[in-house]
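Engineer: Let's see this in three dimensions:
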Amino acid sequence: MTLYLPSLAQDDVRFPPVTEALDHPDGLLAIGGDLSPARLMSAYRNGIFPWFGEDDPLLWWSPSERAIIQPTEFHASRSLQKAARKSGMTVTLNQAFERVIAICAEIRGPEQTWITHEMQAAYCQLHHQGDAHSVEVWQGNTLVGGLYGVSVGAIFCGESMFSSTTNGSKFALWQFSQYFAHQGGQYIDCQMMTPHLASLGAQPWSRHTFIDALHAHRDRPIADGYPPQRLADWRIT
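Structural biologist: Model (predicted):
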């Protein structure tokens, strides 16, 4: 079957309306363009994200359903709370962005990851300009879990996470959810719904509902001091 997609111009970072995204495959919206910081931020501000393989053209998506976590409703199971208290793990923010994104790519292997070298370089640019952030989980001096994503006002668009120890990525998302809520953050966009995300409190939202929330909060500033340098002083309750 032939797919007809809008081709993005190199000198124009605008996207087609997300209502024009395909039903099959769900959410495929456009092709081409580049991964410049301006285009990436234009995408996230409109509920769009890039997703493509190493040998694929640049593909842009806005699926009909989004997985959304409201930070105050993150579900921390009793077993997670107990394990976190005993683990001695600490959490930092923006202390090892390049390592986090590289590990997220490595653990999936070259045949499965969409986090290509081109993608890593692009998100590192976003990080250096203050729009992309990482959360790191440490066991002593060893990085054992983390996640990264893009901030759009009071919404955090999560991209990927990893864990090399039990509960490492859950701990990262839990701690970040607590802090983000305290600073006035409203929603964490996890993109695609999975049973794992559902177990952590993610809810399926329609594209329309998500876009409405995004437009309402994408220009909303959150508290001074965000992002901080460390989350380690946040006590688990």
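Engineer: When you work out contacts or count neighbours from here on, use the C-alpha atoms and nothing else.
Structural biologist: Will do.
Engineer: quick one: the strands in the protein?
Structural biologist: Secondary structure of the chain by DSSP state E: the strands cover 7-8, 28-32, 49-50, 59-61, 65-69, 90-93, 132-139, 142-152, 155-163, 187-189, 203-206.
Engineer: Need the contact partners of the first one.
Structural biologist: Surrounding strand 7-8, the residues in contact under the criterion Cα atoms under 8 Å, 6 or more residues apart in numbering are 15, 30-33.
Engineer: Scan those and report the most crowded one.
Structural biologist: residue 30 (24 neighbours; other Cα atoms under 10 Å).
Engineer: Could you check how far it is from residue 47?
Structural biologist: Going from residue 30 to residue 47 by Cα to Cα, to the nearest Å gives 13 Å.
Engineer: Residue 229 now?
Structural biologist: 28 Å.
Engineer: Of all the strands of the chain, which one is nearest residue 106?
Structural biologist: Ranking the strands of the chain by their distance to residue 106 (criterion: Cα to Cα) puts strand 155-163 first, at 9.7 Å.
Engineer: who does that closest one touch, helix- and strand-wise?
Structural biologist: helix 97-106, strand 142-152, helix 168-182, strand 187-189 (3 or more Cα pairs under 8 Å, 6 or more residues apart in numbering; DSSP states H and E).
Engineer: what do you get if the cut-off is 6 Å, keeping everything else the same?
Structural biologist: strand 142-152, strand 187-189 (3 or more Cα pairs under 6 Å, 6 or more residues apart in numbering; DSSP states H and E).
Engineer: ok, residues contacting the shortest one?
Structural biologist: This points to strand 187-189. For strand 187-189, the surrounding residues in contact (Cα atoms under 6 Å, 6 or more residues apart in numbering) are 68-70, 155-158.
Engineer: Tell me the one among these nearest to residue 218.
Structural biologist: Nearest to residue 218 among these, with distances taken as Cα to Cα, is residue 155, at 6.6 Å.
Engineer: quick one: that closest one from residue 55, how far?
Structural biologist: From residue 155 over to residue 55 (counting by Cα to Cα), the distance is 31 Å.
Engineer: which of those two has more neighbours?
Structural biologist: residue 155 (27 against 7).
Engineer: out of everything not next to it in sequence, what's closest to the more buried one?
Structural biologist: With sequence-adjacent residues excluded and distances taken as Cα to Cα, 6 or more residues apart in numbering, residue 155 is closest to residue 187, at 5.0 Å.
Engineer: To compare against the first, here's the next sequence to fold:
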Amino acid sequence: MPDLTPELLLHGYSMGIFPMAEHRDDPEIFWVDPRRRGIFPLDGFHISRSLARAMRRTRFTINIDTAFKDVVSGCADRADTWINAEIFALYAKLHAQGHAHALEVWEGDVLVGGVYGVTLGRAFFGESMFSRRDNASKIALACLVDRLNRGGFTLFDTQFLTPHLASLGAQEITRAAYHARLEMALMKNADFTAPHAATPQDVEQRMTQIS
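Structural biologist: Model prediction:
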């Protein structure tokens, strides 16, 4: 693989592929194009009664892009991670260019969860998330889906489908179906940073009214 640059990364995403390393100490990076692709239908987030109750009662606050590197570090802080030093540096550069964003979950002044990804056109490519408190990752995803909807996005790519994501409404589609959705999403632009109320309580209210 030629040396990766932010521009090459974005080109890869536009083609439906994304980079990974085997583990944090492996300098080799390879492209991935899964046969089955995980996506989050932006009108299909499943908010259970228990999650709705947790969102109404939580003291968590939500920010975006105030601690991008800390979110990536939180995602990499596990025994088995594909985020090596080069990948970390590349996504930091994409963030500086406005193509990578983080949604953060705070408990007071402590970062307790978050999710980050890449934006291109009306597609959000979710990369990784972490949680250090109960419900932090679920609330992060709910607030992320709300932000993507309100910012004009049409595709939320989760790369793979996990049981955790499936329990919240994520689905698996074929590679061909994913590429068709991606092609449509790249035709227009969306705005991840569009301002709107994003407290967990606001998001819970909007989502339960829709459902």
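Engineer: so what's the residue sitting nearest the centre point of structure 1 up against?
Structural biologist: The residue lying closest to the centre of structure 1 (Cα atoms, centre = their mean) is residue 158, at 1.2 Å. Residues in contact with residue 158 of structure 1, defined by Cα under 6 Å, 6+ apart, are 149, 189-190.
Engineer: gap between the residue mapped onto it from structure 2 and residue 97 of structure 2?
Structural biologist: In structure 2, the residue matched to residue 158 of structure 1 (TM-score structural alignment) is residue 126. Distance, residue 126 of structure 2 to residue 97 of structure 2, using Cα to Cα: 17 Å.
Engineer: Repeat that for residue 153 of structure 2.
Structural biologist: Distance from residue 153 of structure 2 to residue 97 of structure 2, by Cα to Cα: 19 Å.
Engineer: same question, residue 10 of structure 2
Structural biologist: 11 Å.
Engineer: who has more neighbours, those two?
Structural biologist: Ranked by neighbour count (other Cα under 10 Å), residue 10 of structure 2 and residue 97 place residue 10 first, with 18 against 10.
Engineer: what's the counterpart of the more buried one in structure 1?
Structural biologist: So residue 10 of structure 2 corresponds to residue 41, using TM-score structural alignment.
Engineer: Residue 67 of structure 2 too?
Structural biologist: In structure 1, residue 67 of structure 2 lands on residue 96 (TM-score structural alignment).
Engineer: Go ahead and confirm residue 153 of structure 2 touches residue 121.
Structural biologist: No - Residue 153 of structure 2 lies out of contact with residue 121 (Cα atoms under 6 Å); the separation is 8.0 Å.
Engineer: one step back: count of neighbours near the residue nearest to residue 155 of structure 1?
Structural biologist: Count around residue 187 of structure 1 with other Cα under 10 Å applied: 22.
Engineer: If you rank the contacts of strand 187-189 of structure 1 by neighbours, which is first?
Structural biologist: Of these, with other Cα under 10 Å as the count, residue 155 tops at 27 neighbours.
Engineer: quick one, what contacts it?
Structural biologist: Counting by Cα under 6 Å, 6+ apart, residue 155 of structure 1 has contacts 186-188.
Engineer: Any figure for the gap between it and residue 67 of structure 1?
Structural biologist: 13 Å.
Engineer: After alignment, which residue of structure 2 pairs with residue 180 of structure 1?
Structural biologist: By TM-score structural alignment, residue 180 of structure 1 lines up with residue 148.
Engineer: And for residue 205 of structure 1?
Structural biologist: Using TM-score structural alignment, residue 205 of structure 1 lines up with residue 173 in structure 2.
Engineer: What's the match for residue 126 of structure 1 in structure 2?
Structural biologist: Checking TM-score structural alignment: residue 126 of structure 1 goes with residue 94.
Engineer: Just give the number of residues close to its match.
Structural biologist: So residue 94 of structure 2, with other Cα under 10 Å, has 20 neighbours.
Engineer: what about the spatially closest residue to it that is not a sequence neighbour, how many neighbours?
Structural biologist: Nearest non-adjacent residue to residue 94 of structure 2, counting by Cα to Cα, 6+ apart: residue 100, 5.3 Å away. Residues lying near residue 100 of structure 2 (other Cα under 10 Å) number 24.
Engineer: so residue 100 of structure 2 touches residue 118, yeah?
Structural biologist: Yes - in terms of Cα under 6 Å, residue 100 of structure 2 counts as a neighbour of residue 118; the distance is 4.3 Å.
Engineer: which parts of stretch 180-191 of structure 1 are buried?
Structural biologist: 180-181, 183-191 (16 or more other Cα atoms under 10 Å).
Engineer: cool, stretch 6-13 of structure 2 as well?
Structural biologist: Buried, per 16+ other Cα under 10 Å, within stretch 6-13 of structure 2: 6, 9-10, 12-13.
Engineer: for the residues you listed, which one is nearest residue 182 of structure 2?
Structural biologist: Here the nearest of the buried residues of stretch 6-13 of structure 2 to residue 182 of structure 2, counting by Cα to Cα, is residue 13; it sits at 9.3 Å.
Engineer: if I look at that closest one, how far off is residue 169 of structure 2?
Structural biologist: Taking Cα to Cα, one finds residue 13 of structure 2 at 23 Å from residue 169 of structure 2.
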